[in-house]
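Peer 1: any chance you can model this:
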Amino acid sequence: MNFREELKKNVLIFDGGMGSLLQAEGLKAGELPETWNLRHPEVIRRIHEDYLRAGAEIIKTNTFGANGLKYAADGEFSLEAVVTAAMENARAAVKAAGHGMIALDLGPTGRLLAPMGDLEFEDCVKLYAEVVRIGKAHGADLILIETMSDLYELKAAVLAAKENSDLPVVATVIFDATGKLLTGGTPESAVAVLEGLRVDALGMNCGLGPKQMRPFIRRMIAASSTPVVINPNAGLPHTENGRTVYDIGPEEFAGEMAKILEDGVSLAGGCCGTTPEYIRRLHDLAAGRKAPEITKKHDTVVTSFAGAVRIGDDPVIIGERINPTGKKRFKQALREHDTEYILQQGIAQQDAGAQILDVNVGLPGMDEAAMMTDVIRELQGVTELPLQIDTSDRRAMEQAMRIYNGKPLINSVNGKKESMDAVFPLVARYGGVVVALALDEDGIPADADGRIRVARKIIAEAETYGIDRKDILIDALCLTVSSEERGALVTLETVRRVREELGCGTVLGVSNISFGLPQREIINAAFFTMAMQSGLSAGIINPNNDAMMRSYRAFRALTARDPHCGDYIAAYSNYEPPVPKGYVKAGSQEALRAAGSAGNPGDPGRGGAGAAGASSDENGQPDGLSLPGAMADLALAVEKGLKEQAGRAAELALETAQPLDVVNQCMIPALDLVGKKFEKGTLYLPQLLMSADAAKAAFEIIKSRMAGSGASREKKGKIIIATVRGDIHDIGKNIVKVLLENYSFDVIDLGRDVPPEKIVETALRENVRLVGLSALMTTTVPSMEETIRELREKAPGVKVWVGGAVMTADYAEEIGADAYCRDAMSSVEYAKKILG
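Peer 2: Reported below is the predicted structural model:
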């Protein structure tokens, strides 16, 4: 059978759970399920056969946790031996059943990728590539990448699959109950990234039952021009007689799946807790059901790791300040590799209202590719905004697109053949929305007809690479009116006609219109309004410029794009006119720190702490905090995740305040503020970790000062954290560790795959009162329960909290835990409650 052809014909049925069935067959707590491919091949083959005879058309190999981090390169249970045996077992089952396709199953590595974690992106690609090559060599029909909670790791796995095989790729993610990935992604951002990478099908699995999944899968269907797959659990987990069971049976499962089939999924199966009986009921529902018609969507979407920005009728602001053109201080920062200054520019623009950030780091004599990748990595740690990769260096463009966490905007391509030959293959490979300049070998056409002709040529060529016009923004090109008096009119006509005649979005570098004129912002703001009225989709502007933002907000309010004028009112209800250049308002934060600010005080794109926190509140302080100058700078640096600035601010704060006062009055409140934003969903995991790093840098300086004075920061108590036996996933545990340490808890991290006896022994030896346990997989929850049971018997005074993708509050209570903490901040709050 050919997967891609079958996908066009009928709804296809995946098999169900593997781990839960192996537990029923005797898989011990902490035992690696993949070793059964060699130890008990007859069991694996029988499970595969049972699913195929129940009506499954695709079986998943028993390789979910098989990777080079868990299995050695040689020996009895080497990666090669385990994956090869898995493929042999699947092939034997297909032969015995007389039908079926084999999906090579790839699960998460259990490690967080850099810069948030310690696994480099290319190393992650290599881990997946090893498994892909083995599976391909032994007869896999397709590759299933599943249970992914981080789009960055998912991107690494997809690239590994595509670069090491020609097999179809199906990718599914795991959302929490709020519809968010671990790193903050949404159904819409997941669809955009996966479609950009050109997977054959996409969807979700695990974590939730079909009823809980339905709202999120409907959002994916609504956003996707690609077939959608769903593999839910058999409801939510709980324990009965020491066994993990799920709360809906085959009949109820089928009832819920019937609704989802009507919603328009193309593939359906099961995950944890489902059995051949569940799949039999699902097969009976889907029997004879034709593949749903895939409706082509026309939304232009760019994403970061966390969210998606739609570029359409409502104009989008692309911040232009991360660009050396005409900026002496920025050029200096590039030459000195001063990424802290560049991050400040990004944060200031986000605070001012930018929705996308342009990133241009090209200077003569610089390794632009290296600088571009460094800046993009760092920026994606402090802002959740999507980025525009702005470069004419093709090596820099490819390296940046490869490591970008999301679906970027690419600036740019033009109508010259050499340009299209260089850029379009990269967009086809990595995904992205590309800015297309309306010029070609003949230069910039003088009239709108010529620019439309070039735009048509670019769109037609892009289609030969499979790039849809929804992923193209036409740059109608601004020529300065001081030398081309009809230049603005030609540009505006081109913008209007691109939208009306070509059905594409448009973008303009607005400030180009005013070169050579005095008081340029007057021309820029008026032209920006005219361009938006003509249908401009995105303007590349300085969002720190008050005149430009007034134009933007007023236009949206006047054209019913700002419901109830809410954004306008929020921006201007307490509006004060901009301070004239060279004037510093008495008593303001600017006055307190003017002497130390980088750049001209009147330049809204300057560096310094004021720029980083410009919109936290009207005084340049974090929301809800009232602090003197140096302490305010420190709190802002922690809030924004600026590590170097936090260190400098800590040194300044210590000149006028005692170390413990800096900690208690500034650092802890700032971390609490970050935690509250994380819990509200206005700040995401990468930013949370960057804030923790900034706080750590400041704490190091404070500790040094304390050591010199003989003072010390009181530890709040010892805590053990561990990933339980059999589980190598430590993403959540490591995040918890970072935050607990910043709150002055003494954390004993026992690592991954930790047996119960080691946790108990450590708790007794170190006189620990609180233990945190983590597990990602259903098969390792028994290890968690066993650990809790042994702690109760041998260390009865110890409190235990648990977390992980498979856990719920009810489930935690059933296995004997004292608390369930759904994320890192709730773990900190529980530790504060228990240990004070």
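
Peer 1: only C-alpha atoms for contact and neighbour calcs from this point on.
Peer 2: Noted.

Peer 1: so who does residue 492 touch?
Peer 2: Neighbouring residues of residue 492 by CA atoms under 8 Å, 6 or more residues apart in numbering: 476, 530, 531, 534.

Peer 1: same thing but 6 Å
Peer 2: By CA atoms under 6 Å, 6 or more residues apart in numbering, residue 492 lies in contact with residue 531.

Peer 1: quick check: closest non-adjacent residue to residue 186.
Peer 2: If the residues on either side of it in the chain are set aside, residue 186 comes closest to residue 180, at 5.2 Å by CA to CA, 6 or more residues apart in numbering.

Peer 1: what's the neighbour count on the closest residue to residue 792 other than its chain neighbours?
Peer 2: The shortest distance from residue 792 to any non-neighbouring residue, by CA to CA, 6+ apart, is to residue 798 (7.5 Å). A count of neighbours around residue 798, defined by other CA atoms under 10 Å, yields 18.

Peer 1: next one: the helix or strand containing residue 810 to chain centre, how far?
Peer 2: Counting by DSSP states H and E, the element that carries residue 810 is helix 809-814. In terms of CA atoms, centre = their mean, to the nearest Å, the centre of helix 809-814 is found 29 Å from the chain centre.

Peer 1: does anything pack onto the next helix-or-strand element following that helix? Which helices or strands?
Peer 2: Later in the chain than helix 809-814, the nearest helix or strand by DSSP H and E is strand 819-820. Other elements packing on strand 819-820 under the criterion 3 or more CA pairs under 6 Å, 6 or more residues apart in numbering; DSSP states H and E are strand 799-803.

Peer 1: please provide the structure for the following sequence as well, for comparison with the first:
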Amino acid sequence: MGTMLQNMGLKLGELPEILNIISPEKIIEIHKKYIDAGAKVITTNTFGANEIKLKNSNFTVEEIIDAGLKNAKEAIKDKNCFIALDIGPIGELLEPMGTLSFEKAYEIFKRQIIQGVKSEADLILIETMTDLYEAKAAVLAAKENSNLPVFCTMSFEENKRTFTGCSAASMVMVLQGLGVDALGVNCSLGPKELESIIDEVLEIAKIPVMVQPNAGLPRLCNGNTIFDFSPEEFGDYGQKFVKKGIKIIGGCCGTTDAHIKSLVKNLENIQVKNLNYKSIRGICTPTRTVFIDEVKVIGERINPTGKKLFKEALKNGNMDYILREAIAQVEAGADILDINVGLPEINEEEMMIKVIKEIQSILDVPLQIDSNDPKVIESGLRVYNGKAIVNSVNGEDKHLEQILPLVKKYGGAIVGLTLDDKGIPSNAEERFKIAEKIVNTAQQYGIDKSDIYIDCLTLTAAAQQENVKETLKAILMVKENLNVKTVLGVSNVSFGLPNRGLLNRTFLAASLAAGLDLPIINPIDQDMMDTIKASKVLLNTDKGATDYLKSYNNKDYKIPKVEEFKKESLSNIIEKGLREEAKDATIKLLEQKDPLLIVNQDIVSALDLVGEKYEKGYIFLPQLIQSAETVKESLEVIKNRLSKDSFSQISKGKIILATVKGDIHDIGKNIVKVLLENYGFQVIDLGKDVPKEKIVEEAIKHNVKLIGLSSLMTTTVKNMEETIKALKEVNSNFEVMVGGAVLNKDYADMICADYYARDAKEAVTIAKKIFG
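Peer 2: All right, here's what the predicted structure looks like:
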């Protein structure tokens, strides 16, 4: 739609969606061209029809969507064609990367969905998503407010990650779990570049996979943006994709009706391939997928049972203590964290939401939501970003009826406890019967075996010594007969006996030999982690003892205790993104060091380390932004201690940032601003849709060395070029860096920019080079 509108003279900065009302004939004409080319689904001109993007227009969301659907209906008269309500990203980053809450995002999408249903769309297409959390909000809004089929696609970059770091596997796990009718990829890349990502999706997706590539990659030609894939080449790749197993195929940026016509022609006699997908067992966050293909550790320490200090932290809302426990467990080797915040003195639901959000703002480890309250479980599943485990259900009918629908709705995995209204059976056979009931009932609710984990329950040897071996026997029976994975809280076995560590690690070894997959343990207990690592060698999952040798070749190998994490430097605090701790650490550091030294030696060095990890793909955008936000807390303390003149000495130089005329997108620019400011640069942000005259005026007024220009739309690259020209005419010493989704190094050179910043970290590198 955007490509066709640009070809028909769409004005720079003009919202395509308002043409539904002011120029409906153009929209209808475009729809008809695609229908005549052979398209079976046309998408409404409503990609950006949300209240955020329309707030400065004279039209409401309802008016735009209603007009968009009327135009589509007019175009398909007497044609065998469906209409998809097109929904794109909101245009603002969700928490914790931005300020838009998940709940607000849901309401924005809900408004669009409700109007789409009223105006009689045939299906809902949620597309070009880069944030899995935003995609989840949109899908929930669609599923909860309509009965229409829901398709959802995300946009990936050449590193096989989205802009925010989401992997293809995480996308499939989450969207499939939420119950979309088709999922896949669109935009950002051409068919050639998308092929490896498509292969990855096809391997694990149980539902139809769709793809809408761009017409290759964009490039500038005589001042105009063109795409390098001809209709013929596009059709050839379409045939290749369908042969691989793609069920729904179309085009995105740069694809005209000619591309679709070629696609249709190439698919005339092609048999759609039905795939035997690879069943996967695992859970995820957007950036980390944990496959349960060998023993994985669930950290048990975020649980108030028997932990006086943790109880006090919950009562006092001491989030810093809780986050420290989370970090310590992950650094000690936990693959998953159990989250239990149930105390009678607090609001468990509110605390569960808060703890999940806070942990996910600094760590990418998947979580296990642990509660007996269905309301708490649902709230946790709703705000969780990824696919979680729910701990737990038991064999009682009432409990199964309450929890299993929630797990199915939110696409989670479930832990089934082998107990019922009669308690925990003493023998393995009775426990197995309960396990079998849970598995069969869960499957009736549509929960796949790959998402069911059975806990055969550990009884204390102090009181029920004869029953300990029944747990091991039950694990063997479950593994051999039910084809599901197993979970076990190991340390219960030693309760009430001396030298608990000895009993714990011995029982752990026996349980692993019986087939335990997910031990719930204290990962900071070195003996327990040593047992896990040794078992992987003996059970032949650590091939060649690679990990074992890596851990123990060093004679000084040692897992740090939790207490050791409390003595960290400001640099480490910034790296971990612990905002609350940054203030106190800075105050203490100011007693010993000059403020300027703190900025240069502690803050900047920490940001450099975080940036290096980001560049190497060890961390992703959420963690990068969290560290930058942590620096803000530290700089605020320093600023308050110094006079205005003294603080100005910390500034490394002034930089102007602006999104050029005609472009209303500023997500990327805002991320660059955050990072530059935290490196000590003074940023003058001129906002979005800024005329070249304004940028020149401000550059002269503030006597800046460096101007950063952003553009997300191909149509506004020309304005970027004209802005650079105007700046250079006034002062040839002005240095200009450019960035944005549609840009690359070749574009930057063509429009005479001095530097191309592919991301926020590169912008910092450029600034440091210019200001020395």
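
Peer 1: aligned counterpart of the residue nearest to residue 186 of the first structure in the second structure, please.
Peer 2: Under the alignment (TM-score structural alignment), residue 180 of the first structure maps onto residue 161 of the second structure.

Peer 1: list the helices and strands the strand or helix carrying residue 357 of the first structure packs on?
Peer 2: Assigned by DSSP H and E, residue 357 of the first structure belongs to strand 356-359. Packed against strand 356-359 of the first structure by the contact rule (3+ CA pairs under 6 Å, 6+ apart) you find strand 316-319, strand 387-390.

Peer 1: my guess is residue 238 of the first structure contacts residue 811, does it?
Peer 2: Yes: applying CA atoms under 6 Å, one finds residue 238 of the first structure in contact with residue 811, separated by 4.8 Å.

Peer 1: coming back round to it: and the residue nearest to residue 792 of the first structure, how close does it get to residue 759 of the first structure?
Peer 2: 11 Å (CA to CA, to the nearest Å).

Peer 1: so the strand holding residue 357 of the first structure aligns onto which residues of the second structure?
Peer 2: Following TM-score structural alignment, the aligned partner range for strand 356-359 of the first structure in the second structure is 336-339.

Peer 1: mean per-residue distance, the matching stretch versus the first structure.
Peer 2: Averaged over the aligned pairs, stretch 336-339 of the second structure sits 0.8 Å from the first structure after superposition, using mean CA distance after the TM-score superposition for the first structure.

Peer 1: next, the mean deviation of the helix or strand just after the strand holding residue 357 of the first structure compared to the second structure.
Peer 2: Once the chain leaves strand 356-359 of the first structure, the next helix or strand it forms, by DSSP H and E, is helix 368-382. Helix 368-382 of the first structure, aligned to the second structure and superposed, deviates on average by 0.7 Å (mean CA distance after the TM-score superposition for the first structure).

Peer 1: which residue numbers in the second structure go with helix 368-382 of the first structure?
Peer 2: Counting by TM-score structural alignment, helix 368-382 of the first structure corresponds to residues 348-362.

Peer 1: quick check: buried residues in the matching stretch?
Peer 2: Buried residues in stretch 348-362 of the second structure, counted by 16 or more other CA atoms under 10 Å: 348-349, 351-362.

Peer 1: ok, those vs residue 8 of the second structure, which is closest?
Peer 2: residue 361 (44.0 Å; CA to CA).

Peer 1: can you tell me the SS state at residue 183 of the second structure?
Peer 2: Three-state call for residue 183 of the second structure (DSSP: H, G, I helix; E, B strand; the rest coil): strand.

Peer 1: that one pairs with which position in the first structure?
Peer 2: So residue 183 of the second structure corresponds to residue 202, using TM-score structural alignment.

Peer 1: which SS class is the residue mapped onto residue 791 of the first structure from the second structure?
Peer 2: Structural alignment (TM-score structural alignment) places residue 791 of the first structure against residue 727 in the second structure. Using three-state DSSP, the structure places residue 727 of the second structure in helix.

Peer 1: what's the spacing between the nearest residue to residue 727 of the second structure once chain neighbours are set aside and residue 719 of the second structure?
Peer 2: Leaving aside its sequence neighbours, residue 727 of the second structure sits nearest to residue 696 (CA to CA, 6+ apart; 5.7 Å). Here the criterion is CA to CA. By it, residue 696 of the second structure lies 13 Å from residue 719 of the second structure.

Peer 1: kindly report the same for residue 364 of the second structure.
Peer 2: 39 Å.

Peer 1: returning to that earlier point: which bit of the second structure covers the helix holding residue 810 of the first structure?
Peer 2: The aligned range for helix 809-814 of the first structure in the second structure is 745-750, by TM-score structural alignment.

Peer 1: contacting residues around that stretch?
Peer 2: For stretch 745-750 of the second structure, contacts defined as CA under 6 Å, 6+ apart pick out residue 756.

Peer 1: now that stretch on the first structure. Mean distance?
Peer 2: Its aligned residues in the first structure lie a mean 2.6 Å from stretch 745-750 of the second structure after superposition (mean CA distance after the TM-score superposition for the first structure).

Peer 1: now the helices for the stretch 551-700 of the second structure?
Peer 2: Under the criterion DSSP state H, counting those that start in this stretch, the stretch 551-700 of the second structure contains helices at 570-576, 579-590, 595-597, 604-615, 621-641, 644-648, 667-678, 692-702.

Peer 1: so what touches the match of helix 368-382 of the first structure?
Peer 2: Taking CA under 6 Å, 6+ apart as the rule, stretch 348-362 of the second structure contacts 96, 342, 376, 380, 577, 623.

Peer 1: what's the match for the fifth one in the first structure?
Peer 2: Looking back up the chat, that one is residue 577 of the second structure. So, by TM-score structural alignment, residue 577 of the second structure is matched to residue 641.

Peer 1: again, but for the third one
Peer 2: With TM-score structural alignment as the matching criterion, the partner of residue 376 of the second structure in the first structure is residue 396.

Peer 1: equivalent analysis for the last one, please.
Peer 2: In the first structure, residue 623 of the second structure lines up with residue 687, judged by TM-score structural alignment.

Peer 1: chain neighbours aside, what residue packs nearest to its match?
Peer 2: Residue nearest to residue 687 of the first structure in three dimensions, not counting chain neighbours: residue 382, with 5.1 Å by CA to CA, 6+ apart.

Peer 1: ok, residue 448 of the first structure next?
Peer 2: Closest to residue 448 of the first structure by CA to CA, 6+ apart is residue 494, at 5.0 Å.

Peer 1: and that neighbour, how many neighbours?
Peer 2: Applying other CA under 10 Å, we find 28 other residues in the vicinity of residue 494 of the first structure.

Peer 1: measure the equivalent of it over in the second structure to residue 57 of the second structure for me?
Peer 2: Per TM-score structural alignment, the equivalent position to residue 494 of the first structure in the second structure is residue 474. For residue 474 of the second structure, the distance to residue 57 of the second structure equals 65 Å [CA to CA].
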